[in-house]
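Peer 1: The sequence isn't on hand, but the structure is:
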């Protein structure tokens, strides 16, 4: 199943967000893959600081991994540059697929 969602950066943090993701922790990458998350891309609309994410899932949603210590540390690491919930999880809005060309 392919899912998409959007998140929001705090203004001016596009480069920092990219830098942090270019250095994604190996243990976080491994955790996502172990939980059947693949083909994961995040795009940035620089005009609105909106992040658009798309991922292929063959199991649990990556959003279901919030109880994992690695994920919680990543959320805390990213909380200073993103709009987050009280638990530091990114504010995330699921998007409905309305078209797909295969």
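Peer 2: Happy to help now that I have it. Quick caveat, the model's predicted, so the values are computed rather than measured.

Peer 1: only C-alpha atoms for contact and neighbour calcs from this point on.
Peer 2: OK.

Peer 1: Shouldn't residue 101 be within a strand?
Peer 2: No: counting by DSSP: H, G, I helix; E, B strand; the rest coil, residue 101 is not part of a strand but coil.

Peer 1: OK, contacts around it?
Peer 2: Residue 101 is in contact with no residue at all, counting by CA atoms under 8 Å, 6 or more residues apart in numbering.

Peer 1: Please tell me how far it sits from residue 53.
Peer 2: Per CA to CA, to the nearest Å, residue 101 is found 18 Å from residue 53.

Peer 1: Tell me the secondary structure of the most centrally placed residue in the chain, please.
Peer 2: Per CA atoms, centre = their mean, the C-alpha nearest to the average position across the chain is that of residue 53, at 6.3 Å. Classification of residue 53 by three-state DSSP places it in strand.

Peer 1: excluding its backbone neighbours, what's nearest it?
Peer 2: Spatial nearest neighbour of residue 53, chain neighbours left out: residue 42 (4.2 Å); criterion: CA to CA, 6 or more residues apart in numbering.

Peer 1: putting a second one here so we can go through both:
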């Protein structure tokens, strides 16, 4: 299992809507995430800055990378774009974080 963490950025006025949309995550999105090797996926919000901290465990980098090409992921990115900083392809601006400690 590969542990991944990243930082994303949400607009301050949309904290509640961001949480609501994740509380109501589409079933087909859940299925696709798991089909692409995702487990133990969590996102945390630092309210003062709008920084999101995402943590996910994946089976392989190659399998995870193909998630971005799925229709459901593209639909999700379009749905979430008004709430957060995004790239030109509507993917969230994400900064990958380097692991510096792990206690098993």
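Peer 2: Sure, I can see it. Note that the coordinates shown come from a computational prediction; the quantities given were computed from them, not determined experimentally.

Peer 1: sorry, back to before: I'd guess the residue nearest to residue 53 of structure 1 is in a helix, am I close?
Peer 2: No: assessed with three-state DSSP, residue 42 of structure 1 is strand; it does not lie in a helix.

Peer 1: how much space between the alignment partner in structure 1 of residue 69 of structure 2 and residue 75 of structure 1?
Peer 2: Aligned by TM-score structural alignment, residue 69 of structure 2 pairs with residue 67 of structure 1. According to CA to CA, residue 67 of structure 1 stands 11 Å off from residue 75 of structure 1.

Peer 1: Could you do residue 52 of structure 1 as well?
Peer 2: According to CA to CA, residue 52 of structure 1 stands 17 Å off from residue 75 of structure 1.

Peer 1: Give me the contacts around stretch 72-82 of structure 2.
Peer 2: With contact meaning CA under 8 Å, 6+ apart, stretch 72-82 of structure 2 is reached by 18, 28, 29, 32, 67, 68, 90, 91, 92.

Peer 1: on that earlier part again, ok, the residue nearest to residue 53 of structure 1 - contacts?
Peer 2: Counting by CA under 8 Å, 6+ apart, residue 42 of structure 1 touches 51, 52, 53, 54.

Peer 1: Break down structure 2 into its helices, ranges please.
Peer 2: Taking DSSP state H, the helices of structure 2 run over residues 15-23, 27-35, 61-65, 71-80.

Peer 1: Highest mean neighbour count out of these?
Peer 2: With neighbours taken as mean count of other CA atoms under 10 Å, the helices of structure 2 reach their highest mean count in helix 71-80, at a mean of 16.

Peer 1: What's the average distance for it when superposed on structure 1?
Peer 2: Comparison of helix 71-80 of structure 2 with structure 1 after fitting gives an average deviation of 0.3 Å (mean CA distance after the TM-score superposition for structure 1).

Peer 1: How many neighbouring residues does residue 2 of structure 2 have?
Peer 2: Per other CA atoms under 10 Å, the neighbour tally for residue 2 of structure 2 reads 12.
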